[in-house]
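# Predicted model follows, preceded by the sequence.
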Amino acid sequence: MFGYQAIHEMTLLGKEFTKGFFNMTKDDKLYAYYQEGGRDGWSQIQRYGDQFDGAVVGAPAFRFAFQQVQHAYSDIVEQTLDYYPPPCEMEMILNETIAACDPLDGKTDGVVARTDLCKLHFNTSSLIGIPYSCAASPVYMGFPPHPSWPAQNGTVTAKAVQVADTIIQGLRDSHGKQAYLSYQPASIFADAFTQYDTNTSSFTLWPSDFAAQFVLPFLDLVNATSFANLDNVTYDTLKQWMYQGWQMYESTLHTTWPDLSSFHSFHGKILHYHGESDFSIPTGSSVHYRDSVRKIMYPHLSYNASNAALNDWYRLFL
């Protein structure tokens, strides 16, 4: 039900109830939501072409198995490199990245609108040795959540830069093959948050519950939602989890069917948006999906011509 059926049935019932309650004769239908709700919307567009006249979908959680396991990637980067950076150190790397890459779009406004250029032109190694200092912070249960942290100060280390660069690079297996996308530069390193151990007076791993809430109940089929630890988990383990989840839930949760012929035949329109600095759902996942739709819907047109044709009814904004 969670994958797509519940949204479908709720929509059918909701449309009839609304028409009857408001005595409506016109039947315009628009879907609008983001993140998991964005994935829900795509699950309807891909399956039921006449259900909505249009959709506004933001930062959809495509490729659910990859998306959820991705949240553990930063933890495994830290574990593999054996460095658990103080959050303030990673925040300094983030802030300096924003300052350096902000002007690359031609306008200095506090927003990095060309993260692609940031990847090409900014070298995070230039930040080694820069001082950082942060006040103590209590537990935060908003989004992204984090544990309590003491006051921190120091200088940016080569190890922290290596952690940041490896996270942005994205998951690669032991053979160096890219397994999935990661976040863009200027995204908060939320998955890399560490916790402070008062016994050792040092920062340690803070395993992601977002990953655990998929891996444990959905893959291991156990009633648990938190990792006890991530001992012996490697980059290859993460790839295996992603592939296992893909195989188990491709028809329900993967939600990347690229043939939108049915929706298009009913003259449906789509506005798809995704923030470039999304720290939870890789921005590239939306870019890759739209490009797959372009290739399937207009296989005989050139790149520019197929983009123009698709833009008539499906546009992506970053």
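Looks like it arrived, so ask away.

# Could you use CA atoms for every contact and neighbour count after this?
Fine.

# Would you agree A59 is in contact with I281?
Yes: with contact defined as Cα atoms under 8 Å, A59 counts as touching I281 (6.7 Å).

# Which neighbours do those two have in common?
Taking Cα atoms under 8 Å, 6 or more residues apart in numbering as the contact rule, A59 and I281 both touch Q35.

# second one coming, line it up with the first:
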Amino acid sequence: MKICYILAIVLPCFAENWCPGHAPTSTSRCSNSTLSHALPQGAFIETTKEIRNGECFGEDTYSNIFYAVLNDTNVCRNAQDSGSCNYAVHLPPSCALIVNMGTYRFGIIMPTTWSGSLLTVGSYSYGGGINWKDMWTGPKYYKLATISTDTGHNSTQPDMAWARGNKQAQKDWGYRSIDGSTKAGKALLVAYYGQNSLKHAYYSGCSTGGRQGLKQLEVDQTLFDGLLIGAPAWNQTHMLPWITRLATINPPGQASSIFNSGSDITVIPSRIRDACDGLDGVRDSIVSRPDLCNITSVARNNLTCGAPGVPSTGCLSSAQADTLIRLYQNYTISNSTGRYQAFTPPEPGSEADYSVYLSPGSTIAPDGFDWQWEIDFLDYPRGYNFSDDIVTDAAKADPGSATARPRNTDWNAFNARGGKLIMYQGLADGLIPAKSTNSYYEQMSIAASGATDSFSRYYQVPGMHHCFASDKDSTKYFAPWMFGGMGQQTYATIAQTESILGKGDADMLTALMNWVEGKSAPASIRATTWIGTTTTIYRQRPVCPYPQRAEIIDPSNIDSATSWVCR
């Protein structure tokens, strides 16, 4: 098992003139004396700074902040720190604050030229620290005041000691920090801009950030008008034990059946991709129809040594093929009434994410983030032996009340006030399986009595990994995956990102804002990938609202979005 370090730069959006700006009457309003009265009792402003055009803002390098991992002197160009940094960069003239709410903190950037709306950005995994480097595109390209919280702690991802025996810290991470930071942020906007009303409040997050947004909808349907949710880790109590269970499929000491070397694992993604690529009728190095990919057949006929046409090197033993097949089986456990499905498997085509939870001949590593969660959130002893009882214990405890429950959310109330929700999910995501997000959407539909079309859209993205990127060769990503989702600009250049930002048919956040503000509901969204670091487009394709899929209508040019239609 390996630790999954999920890094990101905020969702990209470029819309310099998308609506009129609102400026404070004086930059002197960016002061503690002017703004502190807007905060709830016990909260206080730690830092206030007026930002000049092009400057950065954030916190210095810390070894215990999950987000302080970026080494790029261009990104940190105005910071004295030329190495790792945790900054919002390339900012327009703004007022930036760090606010201490007692048990958690948040940062807020209020641009001088303001659209009148707010964006709250989510976090990643269990790491702490304000997510400054996901905040800058909100003020720069949308003219949105932008907020992010540290969720109540500073830590790297595998360090969850802050949660052990601390139920209040778990709740801050689970939901309270997003709720409280956004409410306090709204009050600061009124104090700073001198206006009595906020136009709209938006949210964007992927992975844990996706979970945070969905949990907030359960807690309060009025805080956000529009939410963009990617690959949500919504089912905490079942997902984490599932990840640990996957590692137990590949234990040491069973040499005939486990993956003993990196080559055993690295050969698998390309073989499965080659076998299942053309099931949608197009050979493009993308598994667009994983539902048609028979993993048992592929393991036996395309990967097992001795099968017709399988090379004698870079193949799996029959026992190893059995192990591979088990990775794609439903995780079922027993209860008093029989067996039930505890969690869903990943889709064929997601094999590049094996490194998240599976190492050659691994034991259950004590530094895996799933293992740490079970120790620090469930108070399990170090060295415990995994069993299915963990699922039962986790479901009873629901540490931090972090699990987002679609059947407990008042979707009718959200719909009645004009709220909008867009969800997206990579079909090649091996960390948050697409079937998990499907399950949330289906339960939401039941809870909303089938009225989801009036307030929500769900997009499945063929070939996309967890939140961003796809399988690739030395010059390009195969699957179009860039559409303005949280963290996607991590894998794109500034020029590439700015070619997408703010274009409603290519940017999901712009599409969401347009929908909230009275325009039509989004149809397909055009996803993009490029040749290397250039702005030369390699491939574009429509991402379709579920349950539609993109189908080819012009096989002569499979790389053009116009050659595809949603059906």
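Done, it's in. Owing to the predicted nature of the structure, the values given are computational and were not obtained by experimental measurement.

# Would you give the TM-score for this superposition?
In this superposition the chains share a TM-score of 0.77, using TM-score structural alignment, normalised by the length of structure 1; 272 aligned residues with a Cα RMSD of 2.6 Å.

# Setting the sequence-adjacent residues aside, check what's closest to the aligned partner of I325 of structure 2 in structure 1.
In structure 1, I325 of structure 2 lines up with D165, judged by TM-score structural alignment. Sequence neighbours aside, T124 is the residue nearest to D165 of structure 1 in space, at 7.5 Å (criterion: Cα to Cα, 6 or more residues apart in numbering).

# Show me where structure 1 has its helices.
Secondary structure of structure 1 by DSSP state H: the helices cover 5-21, 36-47, 64-70, 73-81, 87-101, 115-121, 158-169, 209-214, 235-249, 261-265, 283-297, 303-311.

# Residues contacting the first one, please?
So the one you mean is helix 5-21 of structure 1. Outside helix 5-21 of structure 1, the residues that touch it by Cα under 8 Å, 6+ apart are 1, 24-25, 27, 40, 44.

# Could you do the second one as well?
Contacting residues not belonging to helix 36-47 of structure 1 are listed as 3-4, 7-8, 31-33, 51-52, 55, 57-62, 255, 257-260, 263 [Cα under 8 Å, 6+ apart].

# rerun that using 6 Å as the cut-off
Outside helix 36-47 of structure 1, the residues that touch it by Cα atoms under 6 Å, 6 or more residues apart in numbering are 4, 57-58, 60-62, 255, 260.

# Check the mean deviation of it from structure 2.
For helix 36-47 of structure 1, the mean deviation from structure 2 after alignment is 0.8 Å (mean Cα distance after the TM-score superposition for structure 1).

# Same question for the shortest one.
Its match in structure 2 and helix 261-265 of structure 1 itself, once the structures are fitted together, sit a mean 1.8 Å apart by mean Cα distance after the TM-score superposition for structure 1.

# okay, that helix sits on what stretch of structure 2?
Using TM-score structural alignment, helix 261-265 of structure 1 lines up with residues 412-416 of structure 2.

# contacting residues around that stretch?
Applying Cα under 6 Å, 6+ apart, the contact partners of stretch 412-416 of structure 2 are 221, 455.

# Which positions in it come out as buried?
Using 16 or more other Cα atoms under 10 Å as the test for burial, stretch 412-416 of structure 2 gives 412, 414-415.

# Turn the residues you listed into TSV, columns for distance to I45 of structure 2.
Below are the buried residues of stretch 412-416 of structure 2 laid out as TSV (distance: Cα to Cα, whole Å):
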residue	distance to I45 of structure 2
N412	37
F414	32
N415	35
